[in-house]
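Visitor: predicted coordinates and the sequence they were generated for:
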Amino acid sequence: MKKLASDLKHGIMKLRPENADDLWCLSQVIEPGDRVSGVTYRKVKIGDEQSSKSVKKRFFLTIRTEGLSLDGSLRVSGTNELELDDIPKGSHHTISVEAGDAVTIQKEAWPRYQLERVSDSCKETGVVLVCVFDREEAIFALLNKRGHKSLSRISGEVAKKGVDVKARGFYKEIVNALEEYDKRYSPVFIVIASPAFWKEYLRAEIRDEGLKRKLVDATCSSVSEGAISEVLKRPELKKALADQRSAFEARLLDEVLAAISNDMAAYGLEEVRSAVDAGAVSKLVVADRLITGLRAEGRFRELEGVMKRAENRHAEVHIIASDEPVRSLMSLGGVAALLRYRLG
């Protein structure tokens, strides 16, 4: 994300999303009632009644947001705020925002947690490639600011004991996949994780020195989707993954679960609301899936009020989006709070 201009005194920020993650970020901060300005195209008729034809015309619109959807592009719908030729004020229109498009957002006030989310998206952080494997199977995933995305899974045919020619052939397949993903995504580093000592055999098959310099070794107990989340928590990766949002969110959920076991957490909207109103919350953690669901049901204002009151009482507010932490948090009601003190 690129921040092109900012005037927070008047609630204005101009941004340019650069990829799908940035579009997702915008979908989380744009809300009903916000004024959104951007370019759109509409078909208009030109000429007289007898020789008229439709042409696509470019317009710069400012709309009062009523709804939005994200499906490849971010579609913000609402009512036109300006009187324009061919587009009357108050008419309903949609601005479609794609990667590379500039968009201006104006709010009554920007909550701190939304400013932090935009700031995170504007940071220059790269992606991380992860490969969890043994001598029979390998899973590849990409870590980014949004979380992790599975890329592929490959299998080999090897003997149950020993490292034979077939095993070496499978390691070469893994290396080929790593080289291909390295070219495609240019990760800042590559995590290779395996049970036991299989990663040593994989390293022996890598000839590319540039690829070797990106490698970070890790250990996992199995080769599965869950192993990706396991790898994120390994101590040897804490420094390497310090800037990765997914690792941060995994640790945040660990804090929540530890606090629950010590009666120092509240979870579920009712419990969390009471804790916030009591001024007992130090950190508020919300699943993006809960926000999306409540928005679709027209009930987000209730949760938003809790988040704003928590912020006003100097609590940290975090919205998490990584798959595994979100699943864990959704099982607790989608929202949890770390407490400053136990509630009676």
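Guide: Good, I have the coordinates.
Visitor: contacts, neighbours, all on C-alpha from now
Guide: Will do.
Visitor: buried set for stretch 261-273?
Guide: 264-269, 272-273 (16 or more other C-alpha atoms under 10 Å).
Visitor: looking at this structure, which strand is longest?
Guide: strand 53-71 (DSSP state E).
Visitor: helix or strand right after that strand?
Guide: Beyond strand 53-71 in the direction of the C-terminus, DSSP states H and E gives the next helix or strand as strand 73-80.
Visitor: just the residues contacting that next one, thanks.
Guide: 23-24, 27, 36, 61-69, 87-99 (C-alpha atoms under 8 Å, 6 or more residues apart in numbering).
Visitor: redo that, cut-off 10 Å
Guide: For strand 73-80, the surrounding residues in contact (C-alpha atoms under 10 Å, 6 or more residues apart in numbering) are 19-20, 23-24, 26-27, 30-38, 61-70, 87-99.
Visitor: circling back to that earlier point, of the buried residues of stretch 261-273, closest to Lys57?
Guide: Nearest to Lys57 out of the buried residues of stretch 261-273 is Leu269 (C-alpha to C-alpha; 46.5 Å).
Visitor: got another, please set it beside the one above:
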Amino acid sequence: MITKKIDENFISVIPEESDDLLILRRIIQKDDKVIADTTRVIKQEKEYSRPDRGEKVRIRIALNVEKVSLDNVLDRLRVHGIITESNNESVPHGSHHSISIKPDDGITIFKKKWSQMEKKLLESKDQNVGFLLIAIDTADCGIGKLKGTHLQIMPNIYSGAGGKRYKTNFNIEKFFEEVYSALLSSIKDNDTIIIFGPGETRKKFANYLEKKSSKKKFQIKIVDGIDSGGEDGIYIFTKSSVMKEILSNSKLAIVSTIIDEIMFMANKKSQKFTMGFSETKEAGDIGAIESLVFSDKIIQTENEDKIIQFLNDIESKGSKVFSVDSSTDVGLRVDGLGGIIATLRYSVSKG
């Protein structure tokens, strides 16, 4: 999320991914004001215009928020409300309108007073930390962009190299150039590139990358122990203990550790964890939650407003809240555990 504070009441934001839309869903409340560019159909009163059709025009409006909702499982955010200001005199003030917010859409939010929890959500340092995962061997290369707990996999890049029994004029430098070109569209300053895969190809590519991008502001790490290239290698890495060690401060590693702790406590019949919304809410209502992990499944199966209010309530009490999706194994594991789990500060009797 890119943010810019204008004054004590106005903050401009640009969501960069689905996780950012969820953060905005938790921040934007009824009676806030949202300023954004949008489209609206305006009837034309020209001599030859059709009376039954209007023209869709691009306008900037200020919307007094009445309702906010996630659409299509975090792909976009819809803000409904009443237009209070616009840059087009044909747009009547007081009329209803809805804004659809997608990644890379900039908006400005006005609040009479920003809460500490809302400021904390916008200022999360982890949002700016990204990892590029590269699983490479002589045959192919898989590239994954990891931001928070969301993993985006790019199509495999194939080298065209033959097997050991075939003689080819394989040029590994050309293969590396293709991989490097694919990286340029995804990498940002302060990202970390993590390279793994079988054989020595990972080390050769790391050396190539160091020479090619000596002025770039990112780190390069070589990882041993992942002996698969391509997309399979990416998924193996995100499930591995090596991932937790290398990305120990990342959201994905933290969430993976929380899940492992809960499974251990479940086997020991401990009362210091919850699974499912009902018992998790009971623990949250008495301030017992230490860390909570939820997936988009819980938003689909429970009342959205109720879930958002619950998440904000427990975070305001000092609990740590993490969201996951089905792009990684940890997200699928949380789905299988009822869509929401939590570790507790102390034991709580269940049921």
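Guide: Looks like it arrived, so ask away. Being a predicted model, the structure only gives us computed values, none of them experimental.
Visitor: coming back round to it: pull out the buried positions in the longest strand of structure 1.
Guide: Applying 16+ other C-alpha under 10 Å to strand 53-71 of structure 1 flags 59, 61-68 as buried.
Visitor: and what of stretch 167-184 of structure 1?
Guide: 167-175, 177-178, 181-182.
Visitor: swap in stretch 246-263 of structure 2?
Guide: Buried residues in stretch 246-263 of structure 2 (16+ other C-alpha under 10 Å): 247, 250-253, 255-259, 262.
Visitor: can you check stretch 219-228 of structure 1 too?
Guide: So, applying 16+ other C-alpha under 10 Å, buried residues of stretch 219-228 of structure 1: 219-220, 222-224, 227-228.
Visitor: and the buried residues of stretch 167-184 of structure 1, which of them are in helices?
Guide: Residues of the buried residues of stretch 167-184 of structure 1 located in helices (DSSP state H): 167-175, 177-178, 181-182.
Visitor: if we can go back for a sec, quick one: which of the buried residues of stretch 167-184 of structure 1 is nearest Val335 of structure 1?
Guide: Among the buried residues of stretch 167-184 of structure 1, and counting by C-alpha to C-alpha, the member closest to Val335 of structure 1 is Tyr181, at 35.3 Å.
Visitor: for that closest one, give its distance to Val118 of structure 1.
Guide: For Tyr181 of structure 1, the distance to Val118 of structure 1 equals 28 Å [C-alpha to C-alpha, to the nearest Å].
Visitor: tell me the contacts of the nearest residue in space to Lys2 of structure 1 that is not next to it in sequence?
Guide: Distance criterion C-alpha to C-alpha, 6 or more residues apart in numbering; nearest residue to Lys2 of structure 1, sequence neighbours excluded, is Arg16 at 5.1 Å. Listed by C-alpha under 10 Å, 6+ apart, the contact partners of Arg16 of structure 1 are 1-5, 22-23, 26, 97-104, 122.
Visitor: Arg16 of structure 1 -> structure 2?
Guide: Residue correspondence to structure 2 (TM-score structural alignment): Arg16 of structure 1 is matched to Val13.
Visitor: look at its match and tell me its secondary structure.
Guide: strand (DSSP: H, G, I helix; E, B strand; the rest coil).
Visitor: ok, now Thr138 of structure 2?
Guide: Classified using three-state DSSP, Thr138 of structure 2 is coil.
Visitor: ok, how many other residues are close to it?
Guide: Thr138 of structure 2: 22 surrounding residues under other C-alpha atoms under 10 Å.
Visitor: tell me which helix or strand the closest residue to Met275 of structure 2 other than its chain neighbours sits in.
Guide: Nearest non-adjacent residue to Met275 of structure 2, counting by C-alpha to C-alpha, 6+ apart: Ile341, 4.5 Å away. In the assignment (DSSP H and E), Ile341 of structure 2 maps to strand 340-344.
Visitor: picking up where we left off before, what's the spacing between the longest strand of structure 1 and its chain's center?
Guide: 25 Å (C-alpha atoms, centre = their mean, to the nearest Å).
Visitor: which strands and helices sit next to that strand?
Guide: helix 20-29, strand 35-46, strand 73-80, strand 92-97, strand 103-106, helix 288-297 (3 or more C-alpha pairs under 10 Å, 6 or more residues apart in numbering; DSSP states H and E).
Visitor: ok so, going back, of the buried residues of stretch 261-273 of structure 1, which belong to strands?
Guide: In this view, those that belong to strands under DSSP E are 265-267.
Visitor: closest one of the residues you listed to Ser51 of structure 1?
Guide: Tyr267 (65.1 Å).
Visitor: residue contacts, the residue nearest the centre of structure 1?
Guide: Residue closest to the average C-alpha location in structure 1 (C-alpha atoms, centre = their mean): Arg146, at 2.2 Å. Residues near Arg146 of structure 1 by C-alpha under 10 Å, 6+ apart: 20-22, 24-25, 121, 244-246, 249, 320-323.
Visitor: let me know the closest of those to Leu284 of structure 1.
Guide: Ile320 (10.6 Å).
Visitor: picking that back up, if we go to structure 2, which of the contacts of Arg16 of structure 1 are intact?
Guide: Of the contacts of Arg16 of structure 1, the ones still in contact in structure 2 (both residues aligned by TM-score structural alignment, their matches' C-alpha atoms under 10 Å) are 1-4, 23, 99-104.
Visitor: what's the local residue count around the nearest residue to Ala99 of structure 1 once chain neighbours are set aside?
Guide: Spatial nearest neighbour of Ala99 of structure 1, chain neighbours left out: Glu18 (4.7 Å); criterion: C-alpha to C-alpha, 6+ apart. As a burial measure, Glu18 of structure 1 scores 17 neighbours (other C-alpha under 10 Å).
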